[in-house]
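Chemist: Give me a model of this one.
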Amino acid sequence: MTARAGLRARLPAGLGLNLGVLALLALLVAAPLMTILMQTLDPERIGAWSDVLASPLSRNLFWLPALNTMALGLGVAAGCVLIGGFLAWLVVMTDMPFRGLVGFLATLPFMIPSFATALAWGTVFRNGRVGGGGGLLEGMGIAVPDALAWGMTPTMIVLIAHYYALGFTVIAAALATVNGDLVEAAQMTGASRRRVLFGIVLPVVMPALIAGGSLCFAGAVSNFAAPALLGLPVRMQTLSTRLFGMIEIGQVERGYVLAILLIGLSAVFLALGNRLLAGRRSFATISGKGGRARRFALGRARGPLTALALLICLVTTILPILLLIAASLAPMASSLFSGWTLHFWIGEADPAFARGQAGIFNNPQLLRALTLTVAIGAVVAFLANVIGILVAVALTRHRLRGISEAVSQLSFLPMLLPGIAFGAAYIALYGAPIGPLPALYGTSVLLALALTAAMLPFAVQTGRATVAQISGDIDEAARLTGAGFFRRIGAITLPLASRGLLASLLLCFVNVISDLAIVVLLYTPTTPLLSVLSYRYASDGFHQFANAVTLVILSISTLAAGLATLLRGRNRPWLSS
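Modeler: Purely as a prediction, here's the structure:
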C-alpha cells in the first residue's frame, strides 16, 4: 500500500485522466481515420488508388468531382466573405438603423439545414428537365434556364445563403475590437471614408476574413445535401456525392480513397488559411486602454443599404421557411398558393392522391424516425458533453506536455473533417466485427458513436470556456478534504457550469437532428432519421412530404436553439454601443 502511494505521488497529477480521455478520443476519432487509410493500403485493395487517380474511370471518379468541389468551395468562401463582411460592416461600423434586427437575422441561416434551403430553392426555380412538376416560376409561365434550376449555380447560391452566417459572426466579432480612436485620428488628418475603410479597417480584420473564408470553404466542400438535391439530377458530382455513390453501390475501397482525398483537400486549404493568418499576427486590436466605437455616417446611402441588408436577411431566413410551409400544403409547386390541403401532413393513404402516400403523421416510418431522431439527439448531446467536460477538465486543470496537445488536437479534429468522410471512416472500422464485438452497421449504436465524435469540438470548446471560469482553488480545497475526482465533478464543476453546459447540450442536439452528411451513409431502414427521410422523399420526387418533414426538423431545431440562446444570454458585443 505504501509503495502504491509512493508511486502515485511520483506520477504527474491528472495523468490517469489525460490518458483516459486520450484513449477515448483515439477510439472515437483517430482509429476510424486510420482504418480507412490502412484498408486502402492493403495489397488486395491498393489498386483503388490507381482506379481513382490514374485510370480511364478517374476523370469521372475524381478529377471532375474534385474540380466541381474546388469551384464550389472557393465560390462559396468568396460569396460568404463578401456578404458576411458587408453585413458585419453595416452592423458594427455604421449608423444603420435596425442594427440589432439585422445582426440577429444574419446569424440564423446557419441554424436552417442546407437541405431546407435547397428544397426552398427547388420550390421556386425547379423546371421539368429531370421529370416531375416544375416550380413556382414555371407554373407562372416563366421559362427557368437549366443553369438556374440545377447544377453549380443554384448549389453555390444555396450554400452561400447557408454559410454566410459563419463569415458574419467571425468578421463582426473582429470589427467590434477596432478602436474608434484609430478611425477618428485618421479622419482628423483628412483621410476619406474609403481610405479609412481600406487603409485601417480592412487590414485589421484581414485575419477574420481569412478565418471566415476558410470555415466557409471547409463547410462547402464537405456539404452533401445541396449538391445531392440540386446537382445529382443533372449529374453534377462533387467529391461528397461521388463518395456517397461509391459506397452505396458497394465499391467501398474507391469510396474510402475518395474520403481520404476529400479530407486532404480540406486540410490543405485550411492549412493555407492558417499560414496566411500566421503571417499577419502583428495586427493587434485589443489593448489595455478603453476604446470608443466610431460609426460611419452613411448619409444618403443609409436607406438603400438598410433595405439591402434587410432584404438579404429576409430572403435567406424568413422566405425559405414560408416557401416550405406553402410547398408542404400545395398539391403542385407550380400552383404554390392555391388548392392547399393538409393531406401531406395528416391525410390517410389514398391511391388517387400522392401515389398512395399517407400524410407524414399517418406514416409509421415518420413517427419511428421522429422518435429515433430525438432519442439519438438527446443521447449524443449527453455523451458528447460528458466527454467534453472530462476533456475540458484535463486541459484546464491538469495540462501535461505532449499528452494535452494530442488531446486538444484530437478533440478539435472532427470540426475539420467532411461529415460524409467521417461516416465512411466509421463504416470501415465499426461496420464489421472486431474480435468478439459484433458489427455495428445498421444499428443506432453506430449512429450515436459517429455523431458523438462529430459533436466533440462543440462540447469541448464550451466545456473549456465554462471550466476556465471556475476558480481552481475551489477544486483544490475539495481535493484536500478527500473528495475524489468524480465527486468534485458532480458537486462542484457541473453545478457551477450548468448554464453553459445546458446551452451546449441544446446546440449539440440541434446539430444532430439536422445532420445529413454523416448519417446518410450510416442509416438503414431499421434506423430511419428525419434528415435522411426528408432527403429520400425529395430524391423520390415527393417534394411536399420532404418539405413537411423538413419543417418538423426546423420546428424542433428552432425551439432548442431558442432555449440555448436564452441560457447563453446575448453574446453580441458589437451591438453594445
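Chemist: all contacts plus neighbour counts: C-alpha atoms, from now on.
Modeler: Noted.
Chemist: Next one: I513 from I260, what distance?
Modeler: Per Cα to Cα, to the nearest Å, I513 is found 26 Å from I260.
Chemist: Now show me the structure for the sequence below, then we'll compare the two:
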Amino acid sequence: MHKPRVSGGEHLLVSLLVLYVAVTTLWPLARLFASAFQPGEDGAPLGLMVATLTGRSTLWALSGTLQTALLSVAVSTLLGVALAFAVSLLKLRTRAALTFLILMPLIVPSQTMALAWIELFGAQSPILKPLGLAPAPGSTNPLYSIGGIALVMGIEHMPLVFIAVRAALRALPADLVEAARILGIPPRRIGTGIVLPIVMPSVLAGSLIAFTAAIGNFGVPALLGIPGRISVLTTLIYQRLNGFGPAAAGQVATLALLLALMAALAILARNLVVTRIAVPLPAGAPFVPRRRAPMTEILLWLVVLILSLVPLAALTMTALLPAIGVAFGPDTVSLDQFRAVLDNQAVRRAFANSLMLAGVTAVISALVAVPLAFLCVRRKNPVLRLLDIVIEAPWVVPGTVVALGMILAFLRPLPLLGVSIYGTMAILIIAYLARFLPLVLRPVAAAAQSADPSLDEAARVAGAGLIRRILSIFLPGILPAAAAGAILVVMTALNELTLSALLWSSGNETIGVMVFALQYEGNSTAAAAVAVLSTLVVLMLAALATAVSRWLPGGTLPWRD
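Modeler: As a prediction, the model looks like this:
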C-alpha cells in the first residue's frame, strides 16, 4: 500500500504542536516534580520530600483525602449503578429527561453543587425549615463533616459511574437476556446474576474514575471541609500557598506529587480493569427494553429530583431572600440580591473574566485540536502518539497539580522577555489551555476517524498545500464536533475553581473564585445569587449543545444517546 509522503509543512506543524504542548504542559509539570525532589535544610537528599510527607498535617490531610474519597466512591457507585440499570433496562417514557437530570451534577459546577447542598441542609433551609426538618438554629450544618463531604462528592461524581455502566448495558446482546427469559429466570435474577457480573468491569472502571475525581476535588472540601476543620490534600495545598506563598513551593509540590501518584495509580488500575477483566461479548443486536414500570419511573423521578433539582431549588430560594435568617415567603422574596451582585464591580469583572477565559480557551483549543487530530489520523508517528498521551495528563491529574506547576514554571521572568506572568491573566489562560484541550480533542479525533482519507490524498496529489487541505477538506467534516467540544470547554471552564483558586489575583477574579469568596465571608445570599446566575449560563450552553447534537458524532454529549 502506498504510504503518503511526509511534507516539510507537516514537519513544521508537528514541531509547532510539540512546542505548544511543551510550554503549556510539559514544562510546568516537569518544574513541579523537580521542586519536590529538593534536598532538605540539612542538605540530605530528598530531605524536603521526606519532611513534608512525614509531617503531621500531611498525614492528617492524606487520611481525610482517603476517607472522603473512598466513602464518596461508595455513594457514587451505589447511585450510579442503580440509576444506570433502571434507565437502561426499563422501558421509560421520559428516559431522555431523566438522563439529563442524572447528569446534572456533572454539568453544574462543583462549588455550586456544594453551596446548594449547604443551603438545603442549613438551619435556615428554605425547604427543610418549613417542614420542621432543618437543624436547630445555631447548630453546625451536618454537611460540615467527613460524611457530608463524601455525600456531596458522591452525588457529584455519580454521573461518572452512570456513564460507564450505561455504556456497558447498551452493548449488552439482546440474545443473552432473551435466553434467560425463555428459561424462566426471574427479571431480578437476570439483573443480579447475569447482567451485573458482565458489566462489573465497567462498574469498577467508573468507580476508579470517580475516585480520581474525588481526590482532586477542591470545591466541595473547601466549602464543607474548611468550616468543619476537615483537611484534605487539595485544601492543605491551598492553605499553604495562601499562608506562605511561593516560599512553600517545595512543600506543596510534594503534596501535589502525592496527589498525582494517587491519580496515576487509579488510572492504571482502571486501564487494567478495562483490558484484563472486561468480558468479551458476542456480537448481536443490542438489548432493547420492553418492560414498562410506571411505579419505578415515578420513584426514579423522585430520586433524581432530590439529587439534582431540590438542592438547586434551595440555592435559588436562598438567593431570593434579602438576608440569611429571613423566612422564605411571598412578602420576603425579591430580586435584590441579584441586583446587588450585578451592581458589584468585582462580580461583573469576574463574569467578564470567566467568559473571556472560557472563550479564548475554547477557540485556541479548537484551533490546536483540528490540526492535531488531522495528523494523528493520517500519521502513525511515535511523536504524535506521545503528544496525545501528554495532552491527557493535565485533565486526568488533579487541577491543583496543574495550578502548582504553572506557578513554579512561570513565577520567574520569562527568558528573553524578562517579564513574569505570575499574577496576571496570562497564567490563567495557559493553565486553562493545558487543562481543557482534551475536551475538544476527543470529539474532533472521533469525527476524524470517520473521515475519508482518499479525499485528502487526492487533494495532495493535485498539488493542494497542507493548510488548504486542512481548511477545505478536513475541517468541514469535523467542524460540528469541534464546535461541540468548544461548547463543552466553555461550560466547564466558565465556573472553574481549582485552577483559579491558586492562580487568581486582584482584578483577575473568576466566577468560581467569587462564589467561594462570598460564601467564605459569610455572605451566603450573594454567593447563592452568583451561583444561580452562572448555573443559568451553563444550562443555556447545554441547551445550545443539545440543539446542534444531530450533527455531532455519537457520544460527544454525555447526556445524549
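Chemist: follow-up on the earlier one: more crowded one of I513 and I260 of the first structure?
Modeler: Shown here are I513 of the first structure and I260; by other Cα atoms under 10 Å, I513 has more neighbours (25 against 21).
Chemist: corresponding residue for the more buried one in the second structure?
Modeler: Aligning on TM-score structural alignment places I513 of the first structure opposite L494 in the second structure.
Chemist: residues in contact with that match?
Modeler: By Cα atoms under 8 Å, 6 or more residues apart in numbering, the contact list for L494 of the second structure reads 354-355, 357-358, 511, 534, 538.
Chemist: at 6 Å what do you get?
Modeler: 354, 358 (Cα atoms under 6 Å, 6 or more residues apart in numbering).
Chemist: go on, the one 3 residues further on?
Modeler: By Cα under 6 Å, 6+ apart, L497 of the second structure lies in contact with G512.
Chemist: tally of neighbours for the closest residue in space to M406 of the second structure that isn't next to it in sequence?
Modeler: Distances taken as Cα to Cα, 6 or more residues apart in numbering put P28 closest to M406 of the second structure, at 5.2 Å, once the chain neighbours are dropped. Applying other Cα under 10 Å, we find 24 residues neighbouring P28 of the second structure.
Chemist: shouldn't P28 of the second structure be in contact with G405?
Modeler: Yes - counting by Cα atoms under 6 Å, G405 is a contact partner of P28 of the second structure at 4.3 Å.
Chemist: what's the helix or strand containing L559 of the first structure aligned against in the second structure?
Modeler: According to DSSP states H and E, L559 of the first structure maps onto helix 543-568. Mapped onto the second structure using TM-score structural alignment, helix 543-568 of the first structure covers residues 524-549.
Chemist: mind listing what's buried in the matching stretch?
Modeler: Within stretch 524-549 of the second structure, the residues scored as buried using 16 or more other Cα atoms under 10 Å are 524-535, 538, 541-542, 545, 549.
Chemist: Same question for stretch 30-49 of the first structure.
Modeler: Result for stretch 30-49 of the first structure [16+ other Cα under 10 Å]: buried residues 30-33, 35-37, 39-41, 46, 48-49.
Chemist: ditto for stretch 437-455 of the second structure
Modeler: Quick answer for stretch 437-455 of the second structure (16+ other Cα under 10 Å): 437-448, 451.
Chemist: Ok, stretch 362-379 of the first structure next?
Modeler: 362-363, 365-367, 369-370, 372-379.
Chemist: Three-state assignment for L258 of the first structure, please.
Modeler: helix (DSSP: H, G, I helix; E, B strand; the rest coil).
Chemist: Neighbours of the aligned partner of it in the second structure, how many?
Modeler: The equivalent of L258 of the first structure in the second structure is L255 (alignment by TM-score structural alignment). The number of residues packed near L255 of the second structure is 25, by other Cα under 10 Å.
Chemist: I'd like the distance from L255 of the second structure to T234 of the second structure, if you could.
Modeler: 8 Å.
Chemist: what does G8 of the second structure give?
Modeler: 45 Å.
Chemist: thinking again about what came up before, name the nearest of the buried residues of stretch 30-49 of the first structure relative to R399 of the first structure.
Modeler: R399 of the first structure has its nearest neighbour among the buried residues of stretch 30-49 of the first structure in A30, at 20.7 Å by Cα to Cα.
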